[in-house]
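A.B. asks: sharing a model prediction with you, sequence too.
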Amino acid sequence: MGLFSSIFSLPLAPVRGVIWVGELIQDQVERQLHDPVALRSELEEIDSAAARGDLSVEEAEQAQRAVLERMTGSGVGPIDRKE
């Protein structure tokens, strides 16, 4: 029975491979989005851009809020999974 199931599931192997690669990419993106070091550097970059005058006060606050939502996980986005 194992031989028959192997033969019939062989055409699905590329699909399983693509799904596996997609899951790996998604995990890596989530790790980078929620990495404390990366989040801190983003906050520092926002502060320095605001100090240079590249961002208005409202834009800086909005950007900081978005980073803090990612940090706390309170934001709902396409990458957030409800499990």
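C.D. replies: Now that the structure is in, tell me what you want to look at.
A.B. asks: contacts and neighbour counts: CA atoms only from here.
C.D. replies: Will do.
A.B. asks: whichever strand or helix holds Ser5: what's the following helix or strand?
C.D. replies: Assigned by DSSP states H and E, Ser5 falls within helix 2-9. Sequence order places helix 13-33 as the next helix or strand after helix 2-9, per DSSP H and E.
A.B. asks: please compare the first structure with the one that follows:
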Amino acid sequence: MGLISEVLLLPFAPVRGSAWVIEQVVREAERIYYDPATIQAELARLEKLLEAGEITEEEFDRLEDELLDRLETATHRSFGTDDRTTP
């Protein structure tokens, strides 16, 4: 049955291949987005923007909260305890 299903599904091979590529791109983007080193670098950049007067305290607080939430999610993901990110 494996050969028959492969022959019948052959016209859909480009779609399956495209789906696989998209899945790989999404995984890599998530890996970079939740990389603790990337988040820490963004926090440092954010602090420099505040010190330079390029953003307000309110903007800083809001953006810092978002980054800290990402860092917390990254920590949970690394330990496999975040149910929201389980495929």
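C.D. replies: Sure, I can see it. In this text the structure is predicted, and so the values were computed from the model without any measurement.
A.B. asks: got a TM-score for the pair?
C.D. replies: Once superposed, chain against chain, the TM-score is 0.83 (TM-score structural alignment, normalised by the length of structure 1); 78 aligned residues with a CA RMSD of 1.8 Å.
A.B. asks: one step back: by how much does the helix holding Ser5 of structure 1 deviate from structure 2 on average?
C.D. replies: In the superposition with structure 2, the average deviation recorded for helix 2-9 of structure 1 is 2.2 Å (mean CA distance after the TM-score superposition for structure 1).
A.B. asks: list the buried residues for that helix?
C.D. replies: Buried residues in helix 2-9 of structure 1, counted by 16 or more other CA atoms under 10 Å: none are found.
A.B. asks: go on, stretch 55-67 of structure 1?
C.D. replies: 55, 60, 63-64, 67.
A.B. asks: neighbouring contacts of the lengthiest helix in structure 2?
C.D. replies: Ranked by residue count under DSSP state H, the longest helix found in structure 2 is helix 57-79. With contacts defined as CA atoms under 8 Å, 6 or more residues apart in numbering, helix 57-79 of structure 2 is touched by 34-36, 39, 42-43, 46-47, 50, 82, 85.
A.B. asks: rerun that using 7 Å as the cut-off
C.D. replies: Applying CA atoms under 7 Å, 6 or more residues apart in numbering, the contact partners of helix 57-79 of structure 2 are 34-36, 39, 43, 46, 50, 82.
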